[in-house]
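Peer 1: Fold the following, please.
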Amino acid sequence: MDQIFFSGTLPPSLIFILGAMLVPALSGRLKQVYLLMLPLAALLMLMSMPNGMHWNTSLLGYDLVLGRIDGLSRAFGYIFSLVSFIAVLFALQVKDDIQHVAGLCYAGAALGVTFAGDLISLYIFWEIMAVASTFLILARRTKSAHGAAFRYIMVHIVGGLLLLAGVVMKISQTGTTAFDYIGLGLNDPASILIFLGIAINAAIPPLHSWLQDAYPEATATGAVFLSAFTTKSAVYLMARTYPGTELLIWLGAAMAAIPIFYAVLENDLRRVLAYSLINQVGFMMVGVGIGSELAINGTVAHAFCHILYKALLFMSIGAVMHMTGRSRCTDLGGLYRTMPLTCLFCIIGAASISAFPLFSGFVSKSMIISATGHGKIVAVWLILQFASAGVFHHAGIKVPFFTFFGHDSGLRPKEPPLNMLLAMGIAAFLCVYLGVNPGPLYSILPFPVEYVPYTGAHVVAQLQLLMFGALAFTLLILSGKYPAEIRAINLDTDWFYRKGGRLFYVVADKVFNGINAVSARLTTGAVRGLAALCDALPATVAVIITAPVNWLSGSERRNGHAWKAFVQEALATGTVPTGATILVITLGLACLVAVALVL
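Peer 2: Here you go, the predicted structure:
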């Protein structure tokens, strides 16, 4: 086995996963410091690592690479480590070790996927991600959370199986576990299966409904982890394996546009954020599909910024939920009076996701839109402009307006604990810092950057778009035409998989439990028959052996049934006539002598 260590260090993924195992053994301040040190250690290690293949080992004759570090993986590794620190800080007050362990394993698995240089370790970390993230939903311990977690893991098991099938076929085709660019080939089943497995995690429509079903059911802190890793690790893999795939341009455009309509109608604020997450990943898919250096740089930059501002939005709503127990538009409003800092942080997140100039979303999203313009993909360019206005409408205005302003709900909660405020403050600072000074972000992108976001045309065009969205929202509110926030469930394509999940459960229950029942009956009958046979066997053998005794003794019990009853009674009571015993012994010795003479 080759060395799994590099300069005496562990891979960042294993720092998280192995480190999580010690969490239940710690308590108090020591546990909190330890939790914060794990992501910092991973980040510092990554910063010191040169590009190349590290932490090589082998398994069953296959080469495994746990540390493929290059421009693409390094950028995702930085943001995954950074957001892990922010999410852990936000969750420090949580007493539930399951959430801490699951969150760390989830983050570690995402880093494992990011740095995997082979298909086997990629699949292993992919499945660890699915399992660990499920516990962040289950940890809420409500009936709806349990149902959502069941549907969530069911979908990701299907995605994992598709990925596994593609991996096995690809290894069989190439004879190696290494992977990089794959490309989508209609005559290559392996590439199609791997693509579908990644597409499920990327929440590409119509395979997206697991996301808005599951994320709102997670704990307040668990949703922060969930918003960062699953879809963005899928974005990374798409950028690694399928750049320039034209199909992704159109899938991404649909992905950016369709969720807007659902987000406008949605009452639950975390479902609104889930839909806006799908919308933003759509921009990234368009960038991957275009595949140019500008587009890939835009995708990576937007993933980096998106993780920060989406985590900030989920943290702000999570803080509100933590203090009030509510997350619906109809239950909230007027909270700016007693939660001014949380309100400010939410507005910064909203401005960032809306791509306001001087906020992080502006310096990343505009790269992707510019790439569509350079590629002369006019229809997609128009769709992305519409999607930009739409996300400002629902995530940029609706979320902070109905949470902190709007009608007065009468709630007067205090600000959340200090650790939550610090986590939101760090994320908010980075959203503003990267928006004002994008140089550090551009310096870690996979390709050299010559793009300048702050040109007169970019700024004016974006402000016009945003002001149009703000005007439309204002007019709809003042005219009473804005869709009412009501307590309702808006069915998406999740209707099919909810029904499908229930059908799968019923079929599985009838088929497999029916097989179990039949097997139980057959097994019970066989065991009972064998027991009866074993119970009767000694008496039967004794009757056969003693039949000569019965005949020679001239007994009155020459009748077979009578003799059988006599022998059974004798065996049961242990009272066998002495003469019969002597006769049996004599016959036995005679048989032995006869056998000896014959041999």
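Peer 1: rest of the way, CA atoms for contacts and neighbours
Peer 2: Fine.
Peer 1: how near is Gly361 to Gly77?
Peer 2: 19 Å (Cα to Cα, to the nearest Å).
Peer 1: Could you also give me the structure for this next sequence, so I can compare it with the first?
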Amino acid sequence: MSDIVIPPGLVLIVGAFALPFVSLRLRNVLLLGLPLVALALVWMVPDGEALRLSWFGYELTPVRGDALARVFGTVFALMVFGGGLYSLNQPRTLELTSAYAYAGSALGVVFAGDLLSVFVFWELMALASTMVIWSAGREAWGPGIRYAIIHLLGGVILMAGVAGQIWTTGDIGFHAMATDGWPRWLILAGFLINAGAPPLQAWLPDAYPAASWSGMVFLSAFTTKTAVYVLMRGFPGAEILLWVGLFMACYGIVFAILENDMRRILAYSIINQVGFMVTGIGIGTELALNGAAAHAFAHIIYKALLLMSAGSVLYMTGKSKCTDLGGLFRTMPVTTVCGTIGALAISAFPLTSGFVSKSMINSAAGEEHLAVVWFVLAAATAGVFLHAGIKFPWFVFFQKDSGMRPPDPPANMRWAMYLLSAICIGLGVFPQPLYAILPYPVDYEPYTGSHVVQQLQLLLFSGLAFFLLLNALKRTRTITLDVDWLWRGLAPGPAVRLARWVSAWRAVALERLGGSLTFVVGSLRRHHGPEGIVGGTWPTGVMAFWTTVLLAGLLVVYYI
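Peer 2: Prediction:
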């Protein structure tokens, strides 16, 4: 407590607002240097309360360190570095400023030790991420508005829960909580909205693909994974998270298979992968929580790699529909190879990071004899290989020739993909560095013969099913309707009719009120105006008489 501790997120937030005012060369230096400084600061935060502040009688803890915070802080800082390297040729400084403020706010949530600090950084994260979407241009305005509405709603629910928690317990500490009161249920609901949980999960595939080729890389890393972090911190072992997570895992697969837009495919797969993590949190054992943290770490890297490859295709071709793409492996070999590595990692293929992280969650379900959970997760793993492991690279890079011959993207974008590809393979081959920083001691060996054979069988038969059903899986120029259609398509009709009825009722009410006011004013004028009986001049004797009468009446009332 005596040493000066600098909040890691503060460096990114302050540095973000310097970006618009420096030269291009210095901007690029800041884009690469700020996350490295933040990464160093992450590992300089000691365990326990590192910074405390007094605010209106509350003791706030804006910085608190432990193993869980360092896991997420480390991968967030690495992600900002990779995203900054990928975005060096992004001309929109507004996007980069918003993205770095967004990442800094996410780090603020990770190291916050009280609910009020969590809420402040939570809302800053929502505002900054909305700006990342809007910075893509006019077409992103509508999705950005809908994104902001959902996240501000989640913030209001979270704040109501925090206020209720303080009112009922007087405790503002951010620690594990039981779901035993309405304030904590509201806090849980606020967290789940950011995780992309039902029934408001459609904000993610609606808003994220509206961002620019670089903006979606940043968006994929922080909002949902910060939600995973706060769920791990606040509600480990909550049974409801088991079923929410399983629903998310299956929901993401179904809609990703139906989707035609490559970035919407990857957006739906975010929901699917977060579902694995939420399920692990719901299981709640040390192995399951380690698995959720490890999978969040791995997911941030390989998902960013997939979106970098998709963003490179969008950057070089201007197209994102699978029906418009194909045959790009001929002239974009680096993008193809790196995208394929990301696809194998998300599919939990052996020797990739996804294999050594996702398997921990499955094993935890097996150890707890949760048969239904284990089988659903196994089926979901096969489904991931269908939509992200095979469908994405096949239709974008290998299917029928689209006739386009774009080259690989600029060097900085390739270097970013090289970096994340190396991390995906490095962690898959040598998982011990990742296991060493997890919240609990790890006694787990992913590369057992039975596990490797089981996973290969699952993936290979899933691949066989893909090619056998290839004609059915080919996409057409269609739009996939999600549950947001209820308020974007179905609700506007009744809402417009209700607005018209309210407008007509208001007009009638105002007309009647106006008539009543006119009558009252007229009556007052008739009686109290210059010609009225009350407004006229009365003789002094008459006034004295009535004054005497009133005083007499007052005396009578007083004595009675």
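Peer 1: What would you report as the TM-score here?
Peer 2: Laid over one another, the chains give 0.88 as their TM-score (TM-score structural alignment, normalised by the length of structure 2), with 512 aligned residues with a Cα RMSD of 2.3 Å.
Peer 1: thinking again about what came up before, more neighbours: Gly361 and Gly77 of structure 1, which one.
Peer 2: The residue with more neighbours, out of Gly361 of structure 1 and Gly77, is Gly361; 29 against 26, by other Cα atoms under 10 Å.
Peer 1: what do we get in structure 2 for Ala91 of structure 1?
Peer 2: Using TM-score structural alignment as the criterion, Ala91 of structure 1 maps onto Ser87 of structure 2.
Peer 1: Ok, Gln32 of structure 1 next?
Peer 2: Matched by TM-score structural alignment, Gln32 of structure 1 corresponds to Asn28 in structure 2.
Peer 1: what number of residues lie near that match?
Peer 2: Neighbourhood size, Asn28 of structure 2 [other Cα under 10 Å]: 17.
Peer 1: likewise Thr336 of structure 2?
Peer 2: Per other Cα under 10 Å, the neighbour tally for Thr336 of structure 2 reads 23.
Peer 1: So what touches the stretch of helix or strand it belongs to?
Peer 2: Using DSSP states H and E, Thr336 of structure 2 falls within helix 333-346. With contact meaning Cα atoms under 8 Å, 6 or more residues apart in numbering, helix 333-346 of structure 2 is reached by 299, 302-303, 305-306, 308-310, 312-313, 328-329, 352-355, 384-385, 388-390, 392-393, 397, 408-409, 414, 417-418, 421, 424-425.
Peer 1: just stretch 440-454 of structure 1 next, same as before
Peer 2: 70-72, 74-75, 293-294, 296-297, 300-301, 362-363, 366-367, 434.
Peer 1: now the match of Gln32 of structure 1: how far from Val132 of structure 2?
Peer 2: For Asn28 of structure 2, the distance to Val132 of structure 2 - Cα to Cα - is 18 Å.
Peer 1: for Gly113 of structure 2, same thing?
Peer 2: Distance of Gly113 of structure 2 to Val132 of structure 2, computed by Cα to Cα: 27 Å.
Peer 1: Those two - which one has more neighbours?
Peer 2: Each of Gly113 of structure 2 and Val132 has its neighbours counted (other Cα under 10 Å); Val132 has more, 30 against 25.
Peer 1: mind listing what the more buried one touches?
Peer 2: By Cα under 8 Å, 6+ apart, the contact set of Val132 of structure 2 is 94-96, 98-99, 211, 215, 219.
Peer 1: Check Leu219 of structure 2 too.
Peer 2: Residues near Leu219 of structure 2 by Cα under 8 Å, 6+ apart: 129, 132, 208.
Peer 1: Okay, Val453 of structure 2 and Phe385 of structure 2: tell me how far apart.
Peer 2: From Val453 of structure 2 over to Phe385 of structure 2 the distance is 16 Å, taken as Cα to Cα.
Peer 1: Matching Ser357 of structure 2 against structure 1, which residue comes up?
Peer 2: Counting by TM-score structural alignment, Ser357 of structure 2 lines up with Ser364 in structure 1.
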